[in-house]
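**Student:** got a predicted structure here, sequence first:
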Amino acid sequence: MQPEEVKHLLQARIDGCEFHIQGEGCNFQVTAIGDVFEGMSPVKRQQLIYSALSEEIASGALHAITIKARTPAQWASASPDSDRA
């Protein structure tokens, strides 16, 4: 898969989020920014992303996914030098 394919899948399955995807093949880094994450624990945020890609993970099209899921306020306050952890 290509990063743009992963981005389109996520945009179609999770409303109101901005996605930044890096990687290639079956290994990707997903950064998701959206109000949908407000009040969610880090685990629940990751589960939301994983569930949106469950078909691709089950088929093997996606294998390794690293996820950063932030609210817009968290994203804006993150230091650019910290890779916006």
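**Tutor:** Noted; the coordinates are in hand. The model shown is predicted, which means the values in this text are computed figures rather than measured ones. Numbering: from 1, shown residues only.
**Student:** drop to CA atoms for contacts and neighbour counts, all remaining ones
**Tutor:** Will do.
**Student:** show me what contacts the residue nearest the centre of the chain?
**Tutor:** The centroid of the chain falls nearest to Val30 when counting by Cα atoms, centre = their mean (3.7 Å). By Cα atoms under 8 Å, 6 or more residues apart in numbering, the contact list for Val30 reads Phe19, His20, Ile21, Gln22, Ile65, Thr66, Ile67, Lys68.
**Student:** what about versus this one:
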Amino acid sequence: MTAEQLHALIAAGLPCDHLEVTGDGRHWAAVIVSPAFEGRRAVQRHQMVYATLGARIDNDEVHALSMKTYTPTEWQAAQAAGAR
């Protein structure tokens, strides 16, 4: 699995206004901004991302994925505050 492949999988499963993926091939970090996250708690957002990865999570193709998930409004506020 490459960062580009993981990026493509997430983008194919969720509408993303912004998506960053970094990692070393097994351990990944992602910043995901999606309007689909509106009204959902962090756990629900993560479940949505895991659902886009399906069996790749189950078969350990993606061993660890650390996520920061934002709605577009939350992302704008985070950017204004200098957070990432």
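**Tutor:** Received, thanks. None of these values were measured; they are calculated from a predicted model.
**Student:** sorry, back to before: how far apart are the one helix or strand the residue nearest to the centre of the first structure maps to and its match in the second structure?
**Tutor:** Per DSSP states H and E, Val30 of the first structure falls inside strand 27-34. Average distance between strand 27-34 of the first structure and its aligned residues in the second structure, after superposition and using mean Cα distance after the TM-score superposition for the first structure, equals 0.8 Å.
**Student:** how big's the offset between whatever helix or strand comes next after that strand and the second structure?
**Tutor:** Downstream of strand 27-34 of the first structure, the next assigned helix or strand under DSSP H and E is helix 42-52. Compared with the second structure after fitting, helix 42-52 of the first structure deviates on average by 0.8 Å (mean Cα distance after the TM-score superposition for the first structure).
**Student:** buried stuff in helix 42-52 of the first structure?
**Tutor:** Using 16 or more other Cα atoms under 10 Å as the test for burial, helix 42-52 of the first structure gives Arg45, Gln46, Leu48, Ile49, Tyr50, Ala52.
**Student:** of all those residues, which comes closest to Gly60 of the first structure?
**Tutor:** Nearest to Gly60 of the first structure, judged by Cα to Cα, of the buried residues of helix 42-52 of the first structure is Tyr50 at 13.2 Å.
**Student:** and the closest one, how far from Met1 of the first structure?
**Tutor:** From Tyr50 of the first structure across to Met1 of the first structure, the span is 16 Å (Cα to Cα, to the nearest Å).
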